[in-house]
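**Q** using only what follows, build the 3D model:
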Amino acid sequence: MSLVEHLKELRRRLLIALAAMLVGTILGYIWYDASVLGTPSLGDILKEPYCKIPAEDRLGGELGDCRFIATAPFDMFMLRLKVGFLAGLVLSAPVWFGQLWGFITPGLKKNEKRWTRGFASVATLLFVIGAVLAYFVLSFGLEFLMGIADNTQISALSGIAYLSFALGLLLIFGVSFEVPLVTVMLNLAGILPYQVLKEKRRIIIMFLFIFAAFMTPGQDPVSMVILAVSLCLMMEIATQFARINDRRRAKKAGLSPDAFLTDDLDDEEGSHIGAAAPLGSDGGLESPTPVAPSRPVNASRKERFRDDSGRAPGEGTGYGNSYGSGDLDDIL
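**A** Below is the predicted model of the structure:
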């Protein structure tokens, strides 16, 4: 296809994706305040973590009321529109993702299509798992934050503020769960071996806790600990995958499965220098060759040129007897 034909195809696929998003946004806008097929409305699902806060810690809770407040005339409309748009993105994901896949597929080879399809599926699954976990963590984080000064304050959240906090938490959890997948991709590409992950395990754990402390919205300890522990567990799974992959790669190269691994050593212990040996022509390990003993510098010429059998040049051949020792030294 020519450049103009590529651009026309891109425009057509973008229009289809935008139309699907528009239809999804309309459905999400309607679903916000209406129950569909017996399922709770989108607004009820959104505010459920907020309603789990103790009644005495939120405005109207003692009367059995659980609603957000609006501080501007357009707050309720904008909240419903934003939630509907986000729901439309999710509902129309099969359409716009299919259009994206259809545009890039002709430029990929068969094995590249397989790898791209696999990583895209795993990335989507990890993001959904992170978002679902964040939804359940949201109620614990809100309960901690809203109960800090319950004797002097009472919570009355606006819908926009609550939506920003909830979406931020879902997005951070979802994106963070992609870190182990990136680690696996780097290992498969040969950039990040298992030995590096093992040696830097403590630094990685510390970095993940610092990352969770800075990136979690609200910085409440409950959300931070849950995110950090989840990331540490998933990074350990990725590390063990790298270990298995490196063993498979070493075995395929004709080396010992443990050629690049030192699992028998402690994290603070280094390998011994004498344990290493040069590689042979067949890929195996050869025994070390001893170094020949040194000879004194002031030895005679004939002694310095003796081979391993102790024979000097010309000895036993009949050619070296015609020269004297001094004559030979002068010639050399």
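**Q** only C-alpha atoms for contact and neighbour calcs from this point on.
**A** OK.
**Q** what residues of stretch 47-57 count as buried?
**A** Lys47, Pro49, Tyr50, Cys51, Ile53, Ala55, Asp57 (16 or more other C-alpha atoms under 10 Å).
**Q** tabulate these (CSV), appending secondary structure and distance to Leu186.
**A** CSV is the format used below for these (DSSP: H, G, I helix; E, B strand; the rest coil; distance: C-alpha to C-alpha, whole Å):
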residue, secondary structure, distance to Leu186
Lys47, helix, 39
Pro49, helix, 37
Tyr50, helix, 40
Cys51, helix, 43
Ile53, coil, 42
Ala55, helix, 49
Asp57, helix, 47
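**Q** want to put them side by side, so please do this one too:
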Amino acid sequence: MATNDVEKQDPLESMYTPDNVEDDEEEDGESFMSWIDHLEELRWRIFKSIIAIAVGSVVAFIFREQILYILELPLPKTVNAITHGKPVVTGITEGFTVFLLISVAVGFIMALPVVLYQTWAFISPGLLTKEKKYAVPFILAGLILFAAGITVAYFVLQYPVQWLIAFASDSFAALISAGSYFTFVAFFMLAFGIVFEIPLVLTFLAQVDLITSQTLRKKRTVAHISMWIASTFITPGADIYSPIFLGVSMSFLYELSIIFIRITKK
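**A** Next up, the predicted model:
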């Protein structure tokens, strides 16, 4: 009987042949380089975003007096009669700090399109065609809604400011510091800017089939109560106007979202 000269190779040994080991090492090397490339790109995207914010902040700092004048308009002229209605600084560095914070905040808003573009440029290669189709409209809608939110906040800002000052006018002489006033303004506008993103968030959840317009209609009562309760915690200060304005805005945007989702999901 003839013997077979070719010996059978162990399958486990075949997994660790020099060729396979070299292939695995090449794949690991490519994966490692891919991560390095992604991190390098992320670093540059962040760097460009920071540069855009810095440029916007410098521009805002140059026009700081004009920006300050606009933000001071909601203050009643009867406040701080000695300073003609302007906020006061109570420390050596407070004036510079307030200008710096205002400049950075305005600079960030000015650079927001650039920041969103850099974010989009980083994540877009990994998105599907359908996801890319929705991304650009969502980014533009987010910018428009945020701008609308801070605009509405600015025009209603005078009511909570005047109410809070008048509430304590019989017991205290109002001397408003620049730091406290502009902190209040910043949080007030930020709250409205974020709240105005409600239609965008709900529309996104509807597009990925996590919610429907029918669900939102069924949960309407609970949603409105929850939003009005949340508005009392979101808004700064203890006035009655801020939660009312924010609650009305949230309820209106919720109902608007239902209509928009019903139209887009047909």
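**Q** what's the TM-score once they're superposed?
**A** In this superposition the chains share a TM-score of 0.81, using TM-score structural alignment, normalised by the length of the second structure; 234 aligned residues with a C-alpha RMSD of 1.9 Å.
**Q** first vs last residue of stretch 84-99 of the second structure, how far apart are they?
**A** 19 Å (C-alpha to C-alpha, to the nearest Å).
**Q** quick one: it aligns where in the first structure?
**A** With TM-score structural alignment applied, stretch 84-99 of the second structure matches the range 65-80 in the first structure.
**Q** repeat that for stretch 54-62 of the second structure.
**A** Against the first structure, stretch 54-62 of the second structure falls on residues 22-30 (TM-score structural alignment).
**Q** do stretch 157-168 of the second structure as well
**A** Aligning stretch 157-168 of the second structure against the first structure (TM-score structural alignment) gives residues 138-149.
**Q** neighbouring contacts of the matching stretch?
**A** 49-50, 52-54, 57-58, 154-155, 166, 169, 218, 220-223 (C-alpha atoms under 8 Å, 6 or more residues apart in numbering).
**Q** same thing but 6 Å
**A** Pro49, Ile53, Ser223 (C-alpha atoms under 6 Å, 6 or more residues apart in numbering).
**Q** show me what the first one aligns to in the second structure.
**A** Aligning on TM-score structural alignment places Pro49 of the first structure opposite Pro74 in the second structure.
**Q** got a list of what its match touches?
**A** Per C-alpha under 6 Å, 6+ apart, neighbours of Pro74 of the second structure: Gln158.
**Q** Gln195 of the first structure: neighbour count?
**A** 17 (other C-alpha atoms under 10 Å).
**Q** let me fix that: Val128 of the first structure
**A** Close neighbours of Val128 of the first structure, defined as other C-alpha under 10 Å, add up to 18.
**Q** check which helix or strand it maps to.
**A** Per DSSP states H and E: Val128 of the first structure is located in helix 110-146.
**Q** could I get the buried residue list for that helix?
**A** 123, 126-128, 130-131, 133-135, 137-143, 145-146.
**Q** now the residue nearest the centre of the second structure: how far from Arg262 of the second structure?
**A** With distances taken as C-alpha atoms, centre = their mean, Ile194 lies nearest the centre of the second structure, 6.5 Å away. From Ile194 of the second structure across to Arg262 of the second structure, the span is 23 Å (C-alpha to C-alpha).
**Q** same deal with Val201 of the second structure?
**A** Taken as C-alpha to C-alpha, the span from Val201 of the second structure to Arg262 of the second structure is 15 Å.
**Q** check Tyr117 of the second structure too.
**A** Using C-alpha to C-alpha, Tyr117 of the second structure is found at 29 Å from Arg262 of the second structure.
**Q** kindly report the same for His224 of the second structure.
**A** With C-alpha to C-alpha as the criterion, His224 of the second structure and Arg262 of the second structure are 19 Å apart.
**Q** which of the two has more neighbours?
**A** Remark: of His224 of the second structure and Arg262, His224 carries more neighbours, 18 against 14, as counted by other C-alpha under 10 Å.
**Q** next helix or strand past the helix or strand hosting Ala230 of the second structure?
**A** Secondary structure assignment for Ala230 of the second structure, by DSSP H and E: helix 220-234. Next helix or strand after helix 220-234 of the second structure toward the C-terminus (DSSP H and E): helix 241-264.
**Q** quick check: the match of stretch 54-62 of the second structure compared with the second structure, mean distance?
**A** For stretch 22-30 of the first structure, the mean deviation from the second structure after alignment is 1.6 Å (mean C-alpha distance after the TM-score superposition for the first structure).
**Q** gap between that stretch and the chain center?
**A** The chain centre lies 33 Å from the centre of stretch 22-30 of the first structure; the measure is C-alpha atoms, centre = their mean, to the nearest Å.
**Q** stretch 217-236 of the second structure corresponds to what range in the first structure?
**A** Going by TM-score structural alignment: stretch 217-236 of the second structure matches residues 198-217.
**Q** contacts for the matching stretch?
**A** Leu169, Met224, Ala228.
**Q** now the second one: how far from Val137 of the first structure?
**A** Okay, so that is Met224 of the first structure. Taking C-alpha to C-alpha, one finds Met224 of the first structure at 10 Å from Val137 of the first structure.
**Q** corresponding residue for Ser34 of the second structure in the first structure?
**A** So Ser34 of the second structure corresponds to Ser2, using TM-score structural alignment.
**Q** same question for Leu128 of the second structure.
**A** Match for Leu128 of the second structure (TM-score structural alignment): Lys109.
**Q** what number of residues lie near its match?
**A** 10.
**Q** I'd like to know how far it sits from Leu181 of the first structure.
**A** Taking C-alpha to C-alpha, one finds Lys109 of the first structure at 22 Å from Leu181 of the first structure.
**Q** likewise for Phe165 of the first structure?
**A** 26 Å.
**Q** what does Gln195 of the first structure give?
**A** Taking C-alpha to C-alpha, one finds Gln195 of the first structure at 18 Å from Leu181 of the first structure.
**Q** can you get me a residue count around the alignment partner in the first structure of Val248 of the second structure?
**A** For Val248 of the second structure, the aligned position in the first structure is Val229, judged by TM-score structural alignment. When counting by other C-alpha under 10 Å, one arrives at 15 neighbours for Val229 of the first structure.
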